[in-house]
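**Q** Turn this into a structure:
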Amino acid sequence: MGDLLTIAMPKGRIFEEAAELLRKAGYQLPPEFEDSRKLIIDVPEEKIRFILAKPMDVTTYVEHGVADLGIAGKDVMLEEERDVYEVLDLKISHCYLAVAGIPGAKVQGVAPKVATKYPNVASSYFREQGEQVEIIKLNGSIELAPLIGLADRIVDIVSTGRTLKENGLVELERITDITSRIIVNPVSYRLKDQRIDDLVERLSNVVDGL
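**A** Purely as a prediction, here's the structure:
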């Protein structure tokens, strides 16, 4: 099975929406595909192996070649800056990165403290705005930071805005829109170009028809 394609995908919403696109593109995935708790799922009929990973790890797997392709959010790609090719916008899992904070709150100290799990994106954004900030990296529950006085603002993903509202925060600035993309390992693209191009073309036809 030298033409086996290995695809890294994040669990959760992106995984479910991507699986639906693959089915629409004619790929025969088992009915229990989305419910599996396995971290590696083989679909021998399609000569495809799926690796289920944390969203932030997908680009790492693809860059290092343990996965030929991956499905990753643009937020992860901007943050990680990995050596991979971005070949298709799947236009799924729409959201955006934004700056948020407590309405009317005054900045404590000279430079505002910004909590985020996207330190590179946040640093770049505020640098472009000509604003000096102190970045505090967190891995989860970013909305908590302003509420306990750890940070003045946050940079995080916003989907519906409900989480911000429920925690008394408001959106202050919109940074960039986010969707999920197909990324490819450069070496895999040379060795398995026909199979990869076929998959991308089939998915592209589905995406264009949405």
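**Q** make it CA atoms for all contacts and neighbour counts henceforth
**A** Will do.
**Q** show me where this structure has helices.
**A** In the chain, the helices defined using DSSP state H lie at 13-24, 55-63, 74-80, 119-128, 144-147, 162-166, 186-191, 193-208.
**Q** For stretch 164-184, which residues meet the burial criterion?
**A** Within stretch 164-184, the residues scored as buried using 16 or more other Cα atoms under 10 Å are 164, 169-171, 175, 178-184.
**Q** Could you list the residues in contact with that stretch?
**A** Identification of contacts with stretch 164-184 by Cα atoms under 8 Å, 6 or more residues apart in numbering yields 14, 59, 62, 68-75, 84-103, 125, 143-144.
**Q** dump the residue contacts of the residue nearest the centre of the chain.
**A** Geometric centre of the chain, nearest residue: Gly73, 2.3 Å, by Cα atoms, centre = their mean. Contacts for Gly73 (Cα under 8 Å, 6+ apart) come out as 55, 178-181.
**Q** same thing but at 6 Å, please
**A** Contacts for Gly73 (Cα atoms under 6 Å, 6 or more residues apart in numbering) come out as 179-180.
**Q** How about Met56?
**A** Residues in contact with Met56 (Cα under 6 Å, 6+ apart) are Val76.
**Q** what's the distance between it and Tyr125?
**A** 20 Å (Cα to Cα, to the nearest Å).
**Q** what is the orientation angle of the longest strand that the chain contains with helix 119-128?
**A** Of all the segments of type strand in the chain, defined by DSSP state E, the longest one is strand 170-178. Calculated by axes from the mean of the first three to the mean of the last three Cα atoms, to 10 degrees, strand 170-178 forms an angle of 110 degrees with helix 119-128.
**Q** Proceed likewise with the subsequent sequence, for comparison:
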Amino acid sequence: MAQPLIIAVPKGRILAEALPLLAAAGIRPEPAFTDKDSRALRFATDVPGIELIRVRAFDVATFVAHGAAQLGIVGSDVLSEFGYSELYAPVDLKIGHCRISVAEPAAMAESDDPRGWSHVRVATKYPHITSRHFAARGVQAECVKLNGAMELAPTLGLAPRIVDLVSSGRTLKENGLVEVEVIEEVTSRLVVNRAAMKTRAQVVPLVEAFRRAVAEKEAA
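**A** As a prediction, the model looks like this:
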């Protein structure tokens, strides 16, 4: 019996935007997928031989890169951070718009000029993106790795600045922080395991289906 084709989708805010694209590409998950009480992580779809797994956004890239899933939906921030050579990102899905930014306390920002920085200490879950960005500017970056609650770092003295995803900016504002520099704009991408693209016949037609779904959404 052939192994099912597995698509990894992220938990959280991107999922709501991804589901209509999945449907437009002809893939709808079983009802349990939208059951808030369900603890299941793997789901059937209305396409025989295609299943979905729901995992943390950062883990989508890992599942697909290592071949545990053949396709996935993941933010370009994750691709930039991990740089997996096993991944191919053929379609910008044009969802999950946000940015990776440097932020600091509003009081500090009043007299601070990023152009004058020579050394920075930042809390972030993006140490590779952060280091590359500052190295390109000739700034030495000391990164404190956190997986969440980044906004607490400046107020509790862990690091005076943070590098994090910003969407509306509301969370920064509520924690007394302001953006002082945008590192990169972020959207979600369809990613494919390179080996699976060559060996699994369903993959290329699926990529084309997603490409059409994005084009139709943009044209609407």
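**Q** Give the ChimeraX command for selecting the buried subset of the contacts of stretch 164-184 of structure 1.
**A** For the buried members of these, the matching ChimeraX selection, counting by 16+ other Cα under 10 Å, is:
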select :14,59,62,68,69,70,71,72,73,74,75,84,86,88,89,90,92,93,95,96,97,98,99,100,101,102,125,143,144
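**Q** Report how many residues lie close to the aligned partner of Asp57 of structure 1 in structure 2.
**A** With TM-score structural alignment as the criterion, the equivalent of Asp57 of structure 1 in structure 2 is Asp59. Here the number of neighbours of Asp59 of structure 2 (other Cα atoms under 10 Å) works out to 17.
**Q** cool, and Ala136 of structure 2?
**A** For Ala136 of structure 2, the count of nearby residues is 9 (other Cα under 10 Å).
**Q** Map it onto structure 1.
**A** Applying TM-score structural alignment, one finds that Ala136 of structure 2 aligns to Glu128 in structure 1.
**Q** so what's Asp92 of structure 2 closest to, chain neighbours aside?
**A** Excluding the flanking residues, the one nearest Asp92 of structure 2 by Cα to Cα, 6 or more residues apart in numbering is Arg189, at 4.6 Å.
**Q** what do you get for Thr163 of structure 1?
**A** Spatial nearest neighbour of Thr163 of structure 1, excluding adjacent residues (Cα to Cα, 6+ apart): Glu143 at 8.0 Å.
**Q** if we can go back for a sec, including distance to Val155 of structure 1, could the helices of structure 1 go into CSV?
**A** Below are the helices of structure 1 laid out as CSV (distance: least, Cα to Cα, whole Å):
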stretch, distance to Val155 of structure 1
helix 13-24, 21
helix 55-63, 16
helix 74-80, 11
helix 119-128, 7
helix 144-147, 11
helix 162-166, 11
helix 186-191, 31
helix 193-208, 29
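**Q** OK, contacts around Arg42 of structure 2?
**A** The neighbours of Arg42 of structure 2, taking Cα under 6 Å, 6+ apart as the test, are 52-53.
**Q** if I line the two up, what does it land on in structure 1?
**A** Under the alignment (TM-score structural alignment), Arg42 of structure 2 pairs with Ile40 in structure 1.
**Q** Next: Gln70 of structure 2.
**A** Looks like Gln70 of structure 2 aligns to Asp68 there (TM-score structural alignment).
**Q** go on, Pro90 of structure 2?
**A** Counting by TM-score structural alignment, Pro90 of structure 2 corresponds to Val87 in structure 1.
**Q** what's the spacing between that match and Val58 of structure 1?
**A** Plainly put, Val87 of structure 1 is 15 Å away from Val58 of structure 1 if you go by Cα to Cα.
**Q** follow-up on the earlier one: so how far is Tyr125 of structure 1 from the residue nearest to the centre of structure 1?
**A** Distance of Gly73 of structure 1 to Tyr125 of structure 1, computed by Cα to Cα: 18 Å.
**Q** List the contacts of the residue mapped onto Leu146 of structure 2 from structure 1.
**A** Using TM-score structural alignment, the partner of Leu146 of structure 2 in structure 1 is Leu138. Applying Cα under 6 Å, 6+ apart to Leu138 of structure 1 gives the contacts 116-117.
**Q** Leu138 of structure 1 and Lys117 of structure 1, how far apart?
**A** 5 Å.
**Q** for Leu39 of structure 1, same thing?
**A** 24 Å.
**Q** Then Gln129 of structure 1?
**A** Distance from Gln129 of structure 1 to Lys117 of structure 1, by Cα to Cα: 19 Å.
**Q** Same check on Thr179 of structure 1?
**A** Distance, Thr179 of structure 1 to Lys117 of structure 1, using Cα to Cα: 17 Å.
**Q** and Val200 of structure 1, what pairs with it in structure 2?
**A** By TM-score structural alignment, Val200 of structure 1 lines up with Val207.
**Q** what's the neighbour count on its match?
**A** Neighbours of Val207 of structure 2 under the rule other Cα under 10 Å: 20.
**Q** do the same with Val203 of structure 2
**A** Val203 of structure 2: 18 surrounding residues under other Cα under 10 Å.
**Q** For it, which residues are in contact?
**A** The contact partners of Val203 of structure 2, by Cα under 6 Å, 6+ apart, come to Met197.
**Q** From Lys94 of structure 2, how far out is it?
**A** Separation of Val203 of structure 2 from Lys94 of structure 2 (Cα to Cα): 20 Å.
**Q** Can you give me the distance of the match of Arg42 of structure 2 to Val99 of structure 1?
**A** Ile40 of structure 1 is 36 Å from Val99 of structure 1, where distance means Cα to Cα.
**Q** Setting the sequence-adjacent residues aside, check what's closest to the equivalent of Pro112 of structure 1 over in structure 2.
**A** Here Pro112 of structure 1 is matched to Val120 in structure 2, going by TM-score structural alignment. Nearest residue to Val120 of structure 2 in three dimensions, chain neighbours excluded: Ala141, at 5.0 Å (Cα to Cα, 6+ apart).
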